[in-house]
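Visitor: Structure, please.
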Amino acid sequence: MERPNTSQAHAAYLCLEEKIVSLALRPGSALTEKQIIEQIGLGRTPVREAIQRLSWEGLLEIVPRSGIRISDIRPEDYLRVLEPRLALEPIFAGKAARFADASHRERLAECAAAMETAARTADVPLFLKADKTFDAILETACANPFLGKMLSPLQTHSRRFWVRYSSDRDLGASAALHVQVMKDITRHDEAAAERSMAALMEALNSKARSLVR
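Guide: Sure thing, here's the model as predicted:
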């Protein structure tokens, strides 16, 4: 049976994650549990669960007797985050292409449209929302929950790095790469989905390498 607080804890997690990824909570900044509760507008128990989960994912640190510190962003960590994604994301996309059903395909079409709108209007928050939705669709479509659980924290870190080091000008190219993956999955073309996802990951990796030269 689901605990009564589970949905609130997930809502707290999503809200706090979005604030960290969007840099509304600045890297390296310190705050208290009380401040987080006030910002999110949910109770202490769901907020504590969200804090614990984000601490495990490496997005914040719980400092004993001091409070909570938002994790720093270091360019070299971008490459470390992308290293496992380069290997696993093509598998993720290929399996999604093999197993996606009509509902997944419909949601991917909506997600692609949102991403293209975000690129056209330079709407970074909409782009980030569509990107997270894209990852969530693949997680349910790929028929391997372990893959999704491994990749989800890495995807979140990648979005945060992208916000920090990219610009509105990158939206068009990034959206085009994402949309191509969605099209290949929708066509059930497993090999093409693997190739287009590999191209997307390599584009991110190229950006990350440029930061540490």
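
Visitor: From here on, just use CA atoms for contacts and neighbour counts.
Guide: Fine.

Visitor: May I have the secondary structure class of residue 68?
Guide: Put simply, residue 68 is strand when judged by DSSP: H, G, I helix; E, B strand; the rest coil.

Visitor: in this protein, which spans are strands?
Guide: 30-31, 60-63, 67-70 (DSSP state E).

Visitor: contact partners of the shortest one?
Guide: Counting contacts by Cα atoms under 8 Å, 6 or more residues apart in numbering, the residues outside strand 30-31 that touch it are 67-70.

Visitor: here's the other one to compare against:
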Amino acid sequence: MPITSDRTFLQSAKAREIKKESLVEIAHRELEKRFVTLELAPGSIWKESDLADLVGIGRTPVREALQRMASDQLITVLQRAGIMISTTSIQDQLLVLETRRALEALVSMRAARSALEDERRYLIEVADSIEAAGHRGDVFAYLQFHFETKRYVAQFARNPYAARSLAPLHTFSQRFYFMHYRRFNNLEEVGSSHADLSRAIASGDVKLTEECSHRVSDVAEAFTRDLLLKGQ
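Guide: A predicted model of the protein is given here:
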């Protein structure tokens, strides 16, 4: 049965005993969501204090979250001028996807081998919700489940180095898709590809997981190249 509300989702996460987030992690997650949904518009410049007010968290954890975002190239800290949100282009996104393809497969295949029984049950449950969001054309629900699923799959893979490298690539990809998805109306296909990957990881079938991971990358790359052909 699909996860139907944030409350249900959070209760499910708590039941799996996901470690408690620090204020820095919460600040990073909240800023990242606003980055993806363009509330932090590409090229815009912000004061640190304004970002702290935006997410309702103190300046010290926000500053640490921004340092991480800067190291991931999501933002640029301008000397005495504020924080600039990174811009994007089709060419940049193709480079992101080239790197993401290899890391996504690595993390997904490790998760297929390493996930515990309750973690596999979660992946089956959330796959239904991702797919349902795609069928409804609900991009915000899709992004919510996509955010959380990728975060948990990274934990299930138990390779923090690969997971840390992959995370900002997902963030860039989510923002790029949010910017352009209305032009192609393909959320159902995108949702189905991610749902299939979650189910493959849950099954423990490493070969199937690799195939589904590459399909996710193929769909994302085709979407990006279509934009290039049609003109951004």
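
Visitor: so can I have CSV of the strands of the first structure showing distance to residue 153 of the first structure?
Guide: Shown next, in CSV, are the strands of the first structure (distance: least, Cα to Cα, whole Å):
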stretch, distance to residue 153 of the first structure
strand 30-31, 21
strand 60-63, 12
strand 67-70, 15
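
Visitor: returning to what we had before: narrow the contacts of strand 30-31 of the first structure to those that are buried.
Guide: Buried subset of those (neighbour count, 16 or more other Cα atoms under 10 Å): 68-70.

Visitor: one step back: mind checking which of the strands of the first structure is nearest residue 138 of the first structure?
Guide: strand 60-63 (25.9 Å; Cα to Cα).

Visitor: Quick check: the gap between the most centrally placed residue in the first structure and residue 163 of the first structure.
Guide: Centre of the first structure computed as the mean C-alpha position; nearest residue by Cα atoms, centre = their mean is residue 156, 3.3 Å away. Residue 156 of the first structure sits 11 Å away from residue 163 of the first structure, going by Cα to Cα, to the nearest Å.

Visitor: any residues in contact with both of those two?
Guide: With Cα under 8 Å, 6+ apart as the test, residue 156 of the first structure and residue 163 both reach residue 21.

Visitor: What does residue 217 of the second structure correspond to in the first structure?
Guide: Matched across to the first structure, residue 217 of the second structure falls on residue 201, judged by TM-score structural alignment.

Visitor: I'd assumed residue 82 was in contact with its match.
Guide: Yes: taking contacts as Cα atoms under 8 Å, residue 201 of the first structure lies within contact range of residue 82: 7.5 Å.

Visitor: next one: stretch 189-206 of the first structure to chain centre, how far?
Guide: 16 Å (Cα atoms, centre = their mean, to the nearest Å).

Visitor: cool, stretch 56-71 of the first structure as well?
Guide: For stretch 56-71 of the first structure, the distance to the chain centre is 20 Å (Cα atoms, centre = their mean).

Visitor: before we move on, what about stretch 193-200 of the second structure?
Guide: Worked out by Cα atoms, centre = their mean, stretch 193-200 of the second structure lies 15 Å from the chain centre.

Visitor: how much does that stretch stray from the first structure?
Guide: Once fitted to the first structure, stretch 193-200 of the second structure is off its aligned match by 1.1 Å on average (mean Cα distance after the TM-score superposition for the first structure).

Visitor: What residues in the first structure pair up with that stretch?
Guide: With TM-score structural alignment as the criterion, stretch 193-200 of the second structure aligns to 177-184.

Visitor: Which residue, neighbours along the chain excluded, lies closest to residue 171 of the first structure?
Guide: Nearest residue to residue 171 of the first structure, sequence neighbours excluded (Cα to Cα, 6 or more residues apart in numbering): residue 119, at 5.0 Å.

Visitor: The one you found corresponds to which position in the second structure?
Guide: So residue 119 of the first structure corresponds to residue 134, using TM-score structural alignment.

Visitor: before we move on, what about residue 35 of the first structure?
Guide: Here residue 35 of the first structure is matched to residue 50 in the second structure, going by TM-score structural alignment.

Visitor: Neighbours of its match, how many?
Guide: For residue 50 of the second structure, the count of nearby residues is 11 (other Cα atoms under 10 Å).

Visitor: do you know how far it is from residue 175 of the second structure?
Guide: 21 Å.

Visitor: likewise residue 212 of the second structure?
Guide: 22 Å.

Visitor: Give me the more crowded residue out of those two.
Guide: Remark: of residue 212 of the second structure and residue 175, residue 212 carries more neighbours, 23 against 20, as counted by other Cα under 10 Å.

Visitor: was I right about the more buried one contacting residue 192?
Guide: No: using Cα under 8 Å, residue 212 of the second structure is not in contact with residue 192; the gap is 10.4 Å.

Visitor: Show the contacting residues for residue 127 of the second structure.
Guide: By Cα under 8 Å, 6+ apart, the contact set of residue 127 of the second structure is 2, 194-196, 198-199.

Visitor: tally of neighbours for the residue opposite residue 105 of the first structure in the second structure once aligned?
Guide: Alignment note (TM-score structural alignment): residue 105 of the first structure maps to residue 120 of the second structure. Residue 120 of the second structure has 22 neighbouring residues, counting by other Cα under 10 Å.

Visitor: can you tell me what part of the first structure stretch 167-174 of the second structure aligns to?
Guide: With TM-score structural alignment as the criterion, stretch 167-174 of the second structure aligns to 152-159.

Visitor: Average offset of that stretch relative to the second structure?
Guide: Counting by mean Cα distance after the TM-score superposition for the first structure, stretch 152-159 of the first structure comes out at 0.9 Å.

Visitor: any idea which of the buried ones among the contacts of strand 30-31 of the first structure is closest to residue 48 of the first structure?
Guide: Nearest to residue 48 of the first structure among those, with distances taken as Cα to Cα, is residue 68, at 11.0 Å.
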